[in-house]
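**Q** heads up, no residue letters with this:
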C-alpha cells in the first residue's frame, strides 16, 4: 500500500468510527519507513473535517523529541477546528529514530521527557508563561496561542510498563494509558501504583485507558485465519527480537488471558470485561489495521466493535457513559 493511500485510509477509519458510534479515534507518531504518519495532529485535523462527534487524540505524541510550545499550539488549533474534541497523549514512543533525526542525544532520554512534559503542562495551564529548563531556551512572560476551545486541553500519559512513569502520572493527576503487550495481569500492579501515587500526592486519580492490538470477525476461526498472516508480518517487522510468530503462539496470545484481541465478538467482549476487572480501566483503545490488513477487513472490524462489542460491554457494566472506544491502528506504508 502506498503512503498516500495508507494515510487516507486512516482518515476513513475515523469517519466510519464516528458514524458507527465509537467515542475516540487516535493516531500515533512514527518516523520510520513502515509507518505512514509522522504528524498525528495533521491527520487528526483531516479527520476533524469528516467527523462530528468522535474525540481525536494522538497515540502517542513523542514529546521527548518535540517542542512542547509547538505541540500545544498545534493541538489547541485542532481543538478549535474540531469544536473541542482534541486530546493529546504524551509518551516516549516505542522507537528511538526521532532522537537522532531531531539532533537529540539518547543519553538524555529521560531528561528530555521530564523537562518537556513540565513545559507542556505549564503552557497549557498558564498564559502567559514563564519557564526555564535544561533542554530548550527559557520563556519569559511568553504567550501560547491559540488557546483551545476546551477550558483545558486533555493530556494523557502513555506507559509501557515502567513503574516510575506510572508514579509520575499519578503524582501529576494525569490520566494514564497502559500499552498492553504481554501478560495483561502484570499491568495490575502498575494501575494500583498509579492510583496510590495520586492519593499520596493529594490528587484524585485520573482515568486509566488500555491499548491493545485488535481484529474482530463474526467467528473466532475466521478472525484468526484472516489476521494471523498480517499480524505475524507485523511482529516480524516491528519486534524482530521476538523471532517468527508461529500460529500456535498467535493462538495463545489471542486466548482468553492473552494480550491480543483477535476473535469473535463474544470473545472480545469477555476479554474486555476480564481486563476491566483486572485493571479497572474506563477506556479501551483497539489498535487496528496492523500488518497490511485490507481496508475492507479493517472497516468491518471497526463496525463490529461499534455495533456489537461496545453495546455488550456497556450493558454488562450497566454503563450509559462510554467505556469501549476505538483507536486507529498505526498507518502502514
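**A** All right, it came through fine. No experiment lies behind these values; they were computed from the predicted model shown. Numbers count the residues shown, from 1 in each chain.
**Q** make it CA atoms for all contacts and neighbour counts henceforth
**A** Will do.
**Q** which residues touch stretch 12-32?
**A** Stretch 12-32 has contacts (C-alpha atoms under 8 Å, 6 or more residues apart in numbering) with 36-40, 43-44, 47, 50-62, 93, 95, 97-98, 299, 302-303, 306-307, 310, 322, 324-331.
**Q** Please repeat the previous calculation with a cut-off of 7 Å.
**A** With contact meaning C-alpha atoms under 7 Å, 6 or more residues apart in numbering, stretch 12-32 is reached by 37-40, 47, 50-51, 53-62, 97-98, 299, 302-303, 306-307, 322, 325-328, 330.
**Q** Quick check: buried residues in it?
**A** 12-19, 21-31 (16 or more other C-alpha atoms under 10 Å).
**Q** before we move on, back to that, just the ones in strands from the contacts of stretch 12-32, please.
**A** Among those, the members falling in strands (DSSP state E) are 55-58, 61-62, 325-327.
**Q** Show me which positions of the helix or strand containing residue 118 end up buried.
**A** In the assignment (DSSP states H and E), residue 118 maps to helix 109-125. Taking 16+ other C-alpha under 10 Å as the basis for neighbour counts, the residues of helix 109-125 that come out buried are 112-113, 115-124.
**Q** from the contacts of stretch 12-32, which would you call buried?
**A** Looks like the contacts of stretch 12-32 have 37-40, 47, 50-51, 53-62, 98, 299, 302-303, 306, 322, 325-328, 330 buried, using 16+ other C-alpha under 10 Å.
**Q** Comparison target below:
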C-alpha cells in the first residue's frame, strides 16, 4: 500500500515544508488542491520538486475542462522533467462550480465532459512528441509538434 499527503490550501512555503516533512517521514506522494484562484498548483509543485528527491507529486484533481490541454501538457511535462519523473496527473470534471462561473467558464456538465474527453486525447497526442493534429467538437488543432522537455 502507498500513502499520499493532501494539502488542500496554504501558502507555497508551507507546502514545501510539509512536502519535505512528508518525504522525510516516508510518505509516497504529496498532492495539492487546484483552486480557481490562489496559489497555482503547478508552480507550488515545482517549488516542492526542487526541494525533494523521491516523493511523487500531483494535484488532488485537475479539472481538465477548466484548463487548456496544451498548456497543461507543457506544465506537466516540464514538472515531470524537473522532478525526474515523479509527477502523477489526476484529471476529472471537478465540482460543478467552485467559482469558475464568475470568470465566464462553462459550468454545464455535458460540455465539461466533452472538454475532459477531448482534453485527454490532446494530452496523450501531444506527449507523443510526434506531429499531431486534432479535430473535435470543442477543440481544433492544426498540425503541430509538441517538444516535451
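**A** Alright, I've got the coordinates. Owing to the predicted nature of the structure, the values given are computational and were not obtained by experimental measurement.
**Q** Can you pull the TM-score for these?
**A** Taking TM-score structural alignment, normalised by the length of the second structure as the basis, the two superposed chains have a TM-score of 0.81; 139 aligned residues with a C-alpha RMSD of 2.2 Å.
**Q** Same list, the buried residues of helix 109-125 of the first structure, but as a markdown table with distance to residue 146 of the first structure please.
**A** As requested, these are arranged in a markdown table below (distance: C-alpha to C-alpha, whole Å):
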| residue | distance to residue 146 of the first structure |
| --- | --- |
| 112 | 25 |
| 113 | 24 |
| 115 | 22 |
| 116 | 19 |
| 117 | 19 |
| 118 | 19 |
| 119 | 16 |
| 120 | 14 |
| 121 | 15 |
| 122 | 15 |
| 123 | 11 |
| 124 | 11 |
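**Q** With respect to residue 169 of the first structure, which of the residues you listed is nearest?
**A** Comparing these against residue 169 of the first structure with C-alpha to C-alpha picks out residue 117 as the nearest, at 10.7 Å.
**Q** Would you mind finding the match for the closest one in the second structure?
**A** Matched by TM-score structural alignment, residue 117 of the first structure corresponds to residue 120 in the second structure.
**Q** now do residue 19 of the first structure
**A** That one, residue 19 of the first structure, aligns with residue 24 by TM-score structural alignment.
**Q** Next one: that match from residue 67 of the second structure, what distance?
**A** Computed with C-alpha to C-alpha, to the nearest Å, the distance linking residue 24 of the second structure and residue 67 of the second structure is 33 Å.
**Q** Now intersect the buried residues of stretch 12-32 of the first structure with the helices, please.
**A** Secondary structure assignment by DSSP state H places 12-19 of the buried residues of stretch 12-32 of the first structure in helices.
**Q** Would you convert those residues into CSV that also reports distance to residue 263 of the first structure?
**A** As requested, these are arranged in CSV below (distance: C-alpha to C-alpha, whole Å):
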residue, distance to residue 263 of the first structure
12, 23
13, 20
14, 22
15, 24
16, 21
17, 19
18, 23
19, 23
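**Q** List just the nearest of those to residue 138 of the first structure.
**A** Taking C-alpha to C-alpha as the measure, residue 138 of the first structure lies nearest residue 14 of those, at 37.8 Å.
**Q** Compute the distance between the closest one and residue 111 of the first structure, please.
**A** When distance is defined by C-alpha to C-alpha, residue 14 of the first structure is 34 Å away from residue 111 of the first structure.
**Q** And for residue 144 of the first structure?
**A** Distance from residue 144 of the first structure to residue 111 of the first structure, by C-alpha to C-alpha: 23 Å.
**Q** Could you do residue 251 of the first structure as well?
**A** With distances defined as C-alpha to C-alpha, the gap from residue 251 of the first structure to residue 111 of the first structure amounts to 40 Å.
**Q** could you give me the residues in the second structure that the lengthiest strand in the first structure aligns onto?
**A** Using DSSP E to define each element, the first structure has its longest strand at strand 208-217. Strand 208-217 of the first structure corresponds to no residues in the second structure, going by TM-score structural alignment.
**Q** Which other helices and strands does that strand contact?
**A** Of the remaining helices and strands, those touching strand 208-217 of the first structure by 3 or more C-alpha pairs under 7 Å, 6 or more residues apart in numbering; DSSP states H and E are strand 176-179, helix 220-238, strand 261-264, strand 283-287, helix 295-304.
**Q** can you give me the end-to-end distance of stretch 98-116 of the second structure?
**A** Counting by C-alpha to C-alpha, you get 17 Å between the two ends of stretch 98-116 of the second structure.
**Q** Compute the distance from the centre of it to the centre of its chain.
**A** With C-alpha atoms, centre = their mean, to the nearest Å as the basis, the distance from the averaged C-alpha position of stretch 98-116 of the second structure to the chain average is 17 Å.
**Q** returning to that earlier point: out of the buried residues of helix 109-125 of the first structure, the closest to residue 225 of the first structure would be?
**A** The nearest member of the buried residues of helix 109-125 of the first structure to residue 225 of the first structure, counting by C-alpha to C-alpha, is residue 113 at 40.4 Å.
**Q** was I right about that closest one contacting residue 64?
**A** Yes. Counting by C-alpha atoms under 7 Å, a contact exists between residue 113 of the first structure and residue 64, whose distance comes to 4.4 Å.
**Q** what sits in contact with each of the two?
**A** In contact with both residue 113 of the first structure and residue 64: residue 92, using C-alpha under 7 Å, 6+ apart.
**Q** Quick check: chain neighbours aside, which residue is closest to the residue nearest in space to the middle of the first structure?
**A** The centroid of the first structure falls nearest to residue 59 when counting by C-alpha atoms, centre = their mean (3.2 Å). Take residue 59 of the first structure and drop its neighbours on the chain: the residue closest to it by C-alpha to C-alpha, 6 or more residues apart in numbering is residue 28, 4.3 Å away.
**Q** The equivalent of the one you found over in the second structure and residue 142 of the second structure, how far apart?
**A** Residue-level alignment of residue 28 of the first structure against the second structure, with TM-score structural alignment as criterion, gives residue 33. For residue 33 of the second structure, the distance to residue 142 of the second structure under the criterion C-alpha to C-alpha works out to 32 Å.
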